[in-house]
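Student: Sharing a sequence plus its predicted fold:
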Amino acid sequence: MTAESTGSAPVRVVVVGSTNLDLVVTTPTLPRPGETVLGDALRTVPGGKGANQAVAAARAGATCAFVGAIGQDGFADQLRANLAESGVDVGRLRNVPGPSGVALIAVDASAENIIVVAPGANGELTSLAEPDRAVVEAADVLLCQLEVPLSAVVQAAGWARDAGTTVVLNAAPARPLPAELLDAVDLLVVNQVEAAVVAGQGGPAEPDGLLDALVALVPRVVLTMGAEGARYADRSGLRLEVAAPNIEAVDTTAAGDAFTGALAVAWAQRRGPARPAAVTEVLRWACAAGAACARRPGASSALPTRDEIDALYARTYPTTAPAGRGGTS
């Protein structure tokens, strides 16, 4: 059941996370250690996993608020304006002394990328305040990543758990997670590399093994697999695999953020889908969002609108209704 189908207000998503200015260069091939390659013109694009996912959620139809930090430099106004112009509430975006976060990104001809992040102001978000708590407790979904200090993520997740707000954690960049955070997570979203780190596995592992390890830690897991789609597991024993739309990728930089933001919206609109068909539709809609994003260059500038997600969903999965629009739950 969705907000649209009931006539109620849109779902409320709050993101606690990072915002960066991305410095992006396209190159024929990604450099190896010690190698210099020539690239095309430099582009500056607002990004950061937290900000990207907030914009993605807003464009996917949610009412979204962002809790984060920017610096006192030339990038700060651009980062704040990008969120506000995308329909994200920036009332809890604070300015702190020093530089804003910056990401250095190289994208090759096959749309693969390498990213180095200088956290800047994001690293100063070590604790949250009572006004942040009010925003978290009023939300349907709290969406977090790990580009800000873990202490803030743990604090927000604890507030959300106590208030009955669904906690979605995109554990990126990956690190071992404390029990107090894992206990608060309702839905974990990771790629295969991140999954291995969170699960404490030293080397590559098969998806089934990763899912088994992760559902021992959290109730539900979505494993993203890029162009191959996504897999899902929960403690009821449900296992699902969803194919991604077939598209010509241009830049995959924010595709994962598009997927995660749309997933949070669709999950909340379904009020936590339980049946396999409902979960499948949610995953397909999120895959359509990620694929739609990868068709354009850039980070936040490439994030798709709800109509774009629906269009690619309908083209790829013609026998089911878009999870963000309706259907059974």
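Tutor: Everything's here; your move.

Student: from here on, contacts and neighbour counts on C-alpha atoms
Tutor: Noted.

Student: Now do the helices in the chain.
Tutor: In the chain, the helices defined using DSSP state H lie at 3-6, 49-59, 76-85, 130-138, 150-163, 179-182, 192-199, 207-215, 255-269, 276-294, 306-316.

Student: Check it against this one:
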Amino acid sequence: MSTPHAAGLPLFVSAGDILTDLVRERDSRWLSHPGGAGWNVARAVARLGVPSAFAGAIGSDCFSDELWQASLDAGLDMRFIQRSQRPPLLAIVHQAHPPAYFFIGEASADLAFDPARLPEGWSAAAQWAHFGGISLARQPLAATLVALAADLRARGVKISFDPNYRNLMEHGYRPTLETMVGLADLVKVSDEDLRCLFGTDEDSALASLRAMNPQAAILVTRGPHTATFLAGGETIEAAPPRVEVVDTVGAGDASIGGFLFSTMRWPQRSWREHLSFALAAGAAACGHAGAHSPTLDEVVALMPAQ
């Protein structure tokens, strides 16, 4: 066990969006759910068994109290979550099928995140840092996170990036996309991300993405269909396990969380084995309502026999 880990600092840190989803039900009631892609990834890695943290800021309101408690319940390192007197960031999901949503939070708490307030020595302990989601489309937070990713990369921390396309990225996102891909050791995208970010067919979009950083490994997920992993000159394809789908919310976050967990827990394993674990994690998340973070036992149960 490394000295930093023994000192109680996390091996994995996700810095990105943390928010509350307000979802309208069929009878026009509204239900609130803690969420955010970056936060979901941190929970996924923590649930699987690697000391993890979510680095971000929340408010001091009822929604933020729920996010704080859910983070405690997930076993995240609470020293990385900052609180301010600003209002919360809300995602208003007024239609589920097809998804229709907008965000409320022009001066919300997430924008106040300050990396200088994180625990001393944390970057020396971290093996991976994950970035993505709408946090990278919201200034001044986006600039703060891009600078943090660059600093961590220079310190030898591996960088994972999942753009997780939302409508905030429709205009002006391309420079951030290029910078983050250039910093990343691993880029995770869905087929929908590729179409929306590049506005072309998937093959052309993937070629454009690879051209931004030929050295980065790329994981492409396609829901229940075959996923592709590219690293160097190697291309690996695998189909996710078949499960009875209850909810696909958070499945992509569970997949990248599973991949990162696998590389940290079993660094000696092959890319194919890491991919298999990632797809099993995403499938396990689909068996539950909401953004479920699967346990190690749930994921292993869906792994193909070796």
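Tutor: Perfect, thanks for sending it. Note that the structure is a prediction, hence the values are computed from the model and not measured.

Student: ok, back up a step: dump the helices of structure 1 to CSV, plus distance to V117 of structure 1 and mean neighbour count.
Tutor: Formatted as CSV, the helices of structure 1 follow (distance: least, C-alpha to C-alpha, whole Å; neighbours: other C-alpha atoms under 10 Å):
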stretch, distance to V117 of structure 1, mean neighbour count
helix 3-6, 36, 14
helix 49-59, 11, 32
helix 76-85, 15, 18
helix 130-138, 25, 17
helix 150-163, 16, 20
helix 179-182, 23, 15
helix 192-199, 17, 22
helix 207-215, 27, 19
helix 255-269, 16, 30
helix 276-294, 20, 27
helix 306-316, 28, 19
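
Student: The ones you listed into CSV, with extra columns for distance to L104 of structure 1?
Tutor: Converted to CSV, the helices of structure 1 look like this (distance: least, C-alpha to C-alpha, whole Å):
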stretch, distance to L104 of structure 1
helix 3-6, 38
helix 49-59, 13
helix 76-85, 16
helix 130-138, 29
helix 150-163, 22
helix 179-182, 29
helix 192-199, 20
helix 207-215, 30
helix 255-269, 17
helix 276-294, 18
helix 306-316, 28
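
Student: quick one: which of those helices is nearest L42 of structure 1?
Tutor: helix 76-85 (16.7 Å; C-alpha to C-alpha).

Student: packing partners for the closest one?
Tutor: strand 43-47, helix 49-59, strand 63-70, strand 88-95 (3 or more C-alpha pairs under 8 Å, 6 or more residues apart in numbering; DSSP states H and E).

Student: Next, the angle from that helix to strand 43-47.
Tutor: Counting by axes from the mean of the first three to the mean of the last three C-alpha atoms, to 10 degrees, helix 76-85 of structure 1 lies at 60 degrees to strand 43-47.

Student: Pull the residues that contact helix 76-85 of structure 1.
Tutor: Counting contacts by C-alpha atoms under 8 Å, 6 or more residues apart in numbering, the residues outside helix 76-85 of structure 1 that touch it are 19-21, 46, 51, 54-55, 70, 89-90, 93, 95, 100.

Student: so which of the helices of structure 1 gets nearest E248 of structure 1?
Tutor: That would be helix 276-294 among these, by C-alpha to C-alpha, at 8.0 Å.

Student: now for the closest one, which elements pack on it?
Tutor: Looks like helix 276-294 of structure 1 contacts strand 239-242, helix 255-269, helix 306-316 (3+ C-alpha pairs under 8 Å, 6+ apart).

Student: Please repeat the previous calculation with a cut-off of 6 Å.
Tutor: Contacts defined by 3 or more C-alpha pairs under 6 Å, 6 or more residues apart in numbering; DSSP states H and E place helix 276-294 of structure 1 against helix 255-269, helix 306-316.

Student: could those helices go into JSON lines alongside distance to A278 of structure 1?
Tutor: Listed next are these as JSON lines, based on distance: least, C-alpha to C-alpha, whole Å:
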{"stretch": "helix 255-269", "distance to A278 of structure 1": "9"}
{"stretch": "helix 306-316", "distance to A278 of structure 1": "15"}
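
Student: if I look at the alignment partner in structure 2 of V45 of structure 1, how far off is H288 of structure 2?
Tutor: Matched by TM-score structural alignment, V45 of structure 1 corresponds to H33 in structure 2. H33 of structure 2 is 14 Å from H288 of structure 2, where distance means C-alpha to C-alpha, to the nearest Å.
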